[in-house]
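>>> here is my input, please return the structure:
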Amino acid sequence: MQINREEPAPTPDLAAAIAARVTGRAPNAVARFTTGARHYVYEATFADRQPIVVRIGSASAHAEMAGAVHLSNLLRRRGAPLPAILAQDIQSAFPWIALERLPGVDLGAVMGRLTDAQLDRIAANVARAQAIAYQTGSAGRYGYAIRPEDAPHSAWSQALDAHLARSRRRIASAHLFDVASADIAQRELDAMRDEIDSIPPTPFLHDTTTRNVIVTEEGAFSGIVDVDDLCFGDPRYPAALTLAVLTAQGGPVQYVSAWLRHAGLSDDRLFRMYVLIFLLDLMSEHGQVFNGNQRPSSPEDRAALHRAFERSAARVRS
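From the prediction side, this is the model:
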């Protein structure tokens, strides 16, 4: 979600004060994580105890932070590997949650040096976590929501249309890519609309990509973070996002093949159309302002991303 750049933002001093309140100890240091485009997430370290994570929302993020608390309670009691909530105040001016610090880093920081066997084990753990989310139930509606009855769409294709429309708006505003790329993706979506709308609304964790999947430097799976809402639709969607990221940035795409295999999901033309949608989404992020963690946009990165989009479009059409 894009942040209003005029909106006041949480500070490291606030994170330190929250960490001290939760633990009864002043932290030695507070450092912000450099990934994530919505919330302000800090690691607080101490001399005599394990670190904690302080996750702070903007002044307009109360509903999202409440969703994180609700879904943590829902999913953890079913066995999902989410960090424990140590304390929370989702009513404060900047709503916050203090969490246990899972050992490790985002998968994307280490996956390039992991073996196929390690990646396979991580993929199996992600597939198991997703299977827990699948069992939380739906209300026959599609798209992103905290609770199934609040999902905004009556058909899965409507959720994809909305995704494409957002990418189109961003690309048009930034003027860094040709908005005609959105037309290409939209034509492919329209051609598969009947198949898309036959898909049931399965709940899934939509952001278990190269980020939010925490693994140790040695390649052991620790858990999943930053679950503010679910998506209801085709459970292959986050695997497609992961493949789009790995295709655009370079990385071990066999990890996605392992994920699909462990989950019993197929890599077909529709799945590749999802990848195309997410490549367009990555294009649309260039030139946008989020929460200070946005990646810089370079001509080289944009050219590589555009080539990946063209290759993906050709594969969908073939």
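>>> all contacts plus neighbour counts: C-alpha atoms, from now on.
Will do.
>>> pull the number of nearby residues for Ala145.
19 (other C-alpha atoms under 10 Å).
>>> what does Val53 give?
Residues near Val53, counting by other C-alpha under 10 Å: 25.
>>> next secondary structure after the helix or strand harbouring it?
In this assignment (DSSP states H and E), Val53 forms part of strand 52-56. Next helix or strand after strand 52-56 toward the C-terminus (DSSP H and E): helix 62-76.
>>> could you pull out the helices in the stretch 1-150 of the chain for me?
With helices called from DSSP state H, counting those that start in this stretch, the stretch 1-150 of the chain shows them at 12-23, 62-76, 107-110, 116-134.
>>> try the stretch 151-300 of the chain
156-174, 180-191, 193-196, 237-249, 254-263, 269-285, 299-317.
>>> dump the ones you listed to a markdown table, plus mean neighbour count.
Shown next, in a markdown table, are the helices of the stretch 151-300 of the chain (neighbours: other C-alpha atoms under 10 Å):
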| stretch | mean neighbour count |
| --- | --- |
| helix 156-174 | 18 |
| helix 180-191 | 16 |
| helix 193-196 | 15 |
| helix 237-249 | 22 |
| helix 254-263 | 19 |
| helix 269-285 | 23 |
| helix 299-317 | 16 |
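>>> and Val316, which of the helices of the stretch 1-150 of the chain is closest to it?
helix 116-134 (24.6 Å; C-alpha to C-alpha).
>>> to check against the first, give me the structure of this:
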Amino acid sequence: MARQQIKPENDEIDLRELFGVTWQSKWLIIFFSSISALLAVIYVLSLPNIYKSEVLLSPVVADEAMKIPGQLGGLAALAGVNLSGGSGDKTALALEIIKSRDFLGRFITKYDLFVPIMAAKDWNSIENSLIINDKIYDVAKQEWVRKVKAPFLPKPSLLETHEEFLKLLNISKDKATKMVRLSIEYYSPYLAKKWLDLLVIEINDEMRQLEISEAESSLQYLNAQLDKTTIKDVQSMFFSLIEEQTKTLMLANARKEYVLKTVDSAVVAEKKDRPARALIVIFATFLAFSFTVLIVLIRHFSRNTTD
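Predicted coordinates for the structure are as follows:
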């Protein structure tokens, strides 16, 4: 009895068939791809240009730490005297302060940035002025008109504005070189640069005032303790600590850039940073093309399977 040969079903994909099915539906594919490209063009043209301003900063190198042995070092720490002498901790602290609600809240209030941060929607390059969203802020009446639900008010709170400002601000630190980059992305390249320059000034002033306050408090404590002791070694230690704190005061008052020194200043950007309009249109068109081809092929093979 001869064996009956059973031929397996051919599950291989015929590329010529795929191309033929795609070619038959070429006008449908072209139509949807064109519509997608047109919509993408309309969308990207509605997007405002975003400009980026960046500054490169270097940590100011502090003097070598003062070494005080044993219990005398503990007494110095009790007086609130910083014996570390390193700039790393100051730099890390400064970068955290920049992002803090307290510092940025005072910065926003001092320079009245509520409207530029919360109500601006674009920039008029010809007049060099911001375009304000009239649904959020009425420029003529100088009144907030945005519609919000309780507990929010028409005028944005400091917390809201702080969160929005953090979206504009970027901070990065190179672990190898210790260099710090601050950047702001905004509609106006002029305001981006201005705010960045002000941030550098304000954080250096903030750290300087902090050091001055701590040094003055330490000096008051050290002078008071010096009057109470007659032990020569302790007196010698107090004199050394007083000298260190006096030097700290002198440097804090003399250095304009106390913690972060500008290496490469911020400039007004001449070219936009984003959006990449051409790439968005290309990506949207390719996505529509691929999706339409996929739908055409699925419909074709679904009909063949049903038949």
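>>> drop the TM-score for these two in here.
Once superposed, the chains reach a TM-score of 0.23 (TM-score structural alignment, normalised by the length of the second structure), with 112 aligned residues with a C-alpha RMSD of 5.9 Å.
>>> picking up where we left off before, what's the closest of the helices of the stretch 151-300 of the first structure to Gly143 of the first structure?
The nearest among the helices of the stretch 151-300 of the first structure, by C-alpha to C-alpha, is helix 156-174 at 5.3 Å.
>>> that closest one - contacts with which helices or strands?
helix 180-191, helix 193-196, helix 269-285 (3 or more C-alpha pairs under 8 Å, 6 or more residues apart in numbering; DSSP states H and E).
>>> let me know the angle separating it from helix 180-191.
170 degrees (axes from the mean of the first three to the mean of the last three C-alpha atoms, to 10 degrees).
>>> which one, of the helices and strands packed on helix 156-174 of the first structure, ends up nearest to Ser222 of the first structure?
Minimum separation from Ser222 of the first structure across these (C-alpha to C-alpha) falls at helix 269-285, 26.1 Å.
>>> who does the longest helix seen in the second structure touch, helix- and strand-wise?
Secondary structure of the second structure per DSSP state H: the longest helix is helix 189-228. Under the contact definition 3+ C-alpha pairs under 8 Å, 6+ apart, helix 189-228 of the second structure sits against strand 51-59, helix 88-99, strand 180-186, helix 232-254.
>>> swap in 6 Å and give it another go.
strand 51-59, helix 232-254 (3 or more C-alpha pairs under 6 Å, 6 or more residues apart in numbering; DSSP states H and E).
>>> okay, these in CSV with mean neighbour count and distance to Arg299 of the second structure next?
Listed next are these as CSV, based on neighbours: other C-alpha atoms under 10 Å; distance: least, C-alpha to C-alpha, whole Å:
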stretch, mean neighbour count, distance to Arg299 of the second structure
strand 51-59, 22, 46
helix 232-254, 16, 75
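>>> out of the helices of the stretch 151-300 of the first structure, which is closest to Val41 of the first structure?
helix 269-285 (20.2 Å).
>>> would TSV of the helices and strands packed on helix 156-174 of the first structure with distance to Arg32 of the first structure be doable?
As requested, these are arranged in TSV below (distance: least, C-alpha to C-alpha, whole Å):
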stretch	distance to Arg32 of the first structure
helix 180-191	34
helix 193-196	39
helix 269-285	21
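>>> of those helices, which approaches Leu119 of the first structure most closely?
Shortest distance between Leu119 of the first structure and those, using C-alpha to C-alpha, is found for helix 269-285: 20.2 Å.
>>> so what secondary structure elements neighbour the closest one?
With contacts taken as 3+ C-alpha pairs under 6 Å, 6+ apart, helix 269-285 of the first structure sits against helix 156-174, helix 237-249, helix 299-317.
>>> same thing but 7 Å
Packing partners of helix 269-285 of the first structure (3 or more C-alpha pairs under 7 Å, 6 or more residues apart in numbering; DSSP states H and E): helix 156-174, helix 180-191, helix 237-249, helix 299-317.
>>> distance to Leu107 of the first structure added to these, as CSV?
Converted to CSV, those look like this (distance: least, C-alpha to C-alpha, whole Å):
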stretch, distance to Leu107 of the first structure
helix 156-174, 25
helix 180-191, 28
helix 237-249, 11
helix 299-317, 21
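>>> out of those, nearest to Ala87 of the first structure?
Closest of those to Ala87 of the first structure is helix 237-249, at 29.0 Å (criterion: C-alpha to C-alpha).
>>> quick one, the closest one and helix 254-263 angle?
Using the same axes, to 10 degrees: helix 237-249 of the first structure against helix 254-263 is 170 degrees.
>>> helices and strands around helix 237-249 of the first structure, which ones?
Using 3+ C-alpha pairs under 7 Å, 6+ apart, helix 237-249 of the first structure sits against helix 269-285, helix 299-317.
>>> nearest to Ala98 of the first structure, of these?
The closest of those to Ala98 of the first structure is helix 269-285. By C-alpha to C-alpha, the value is 28.7 Å.
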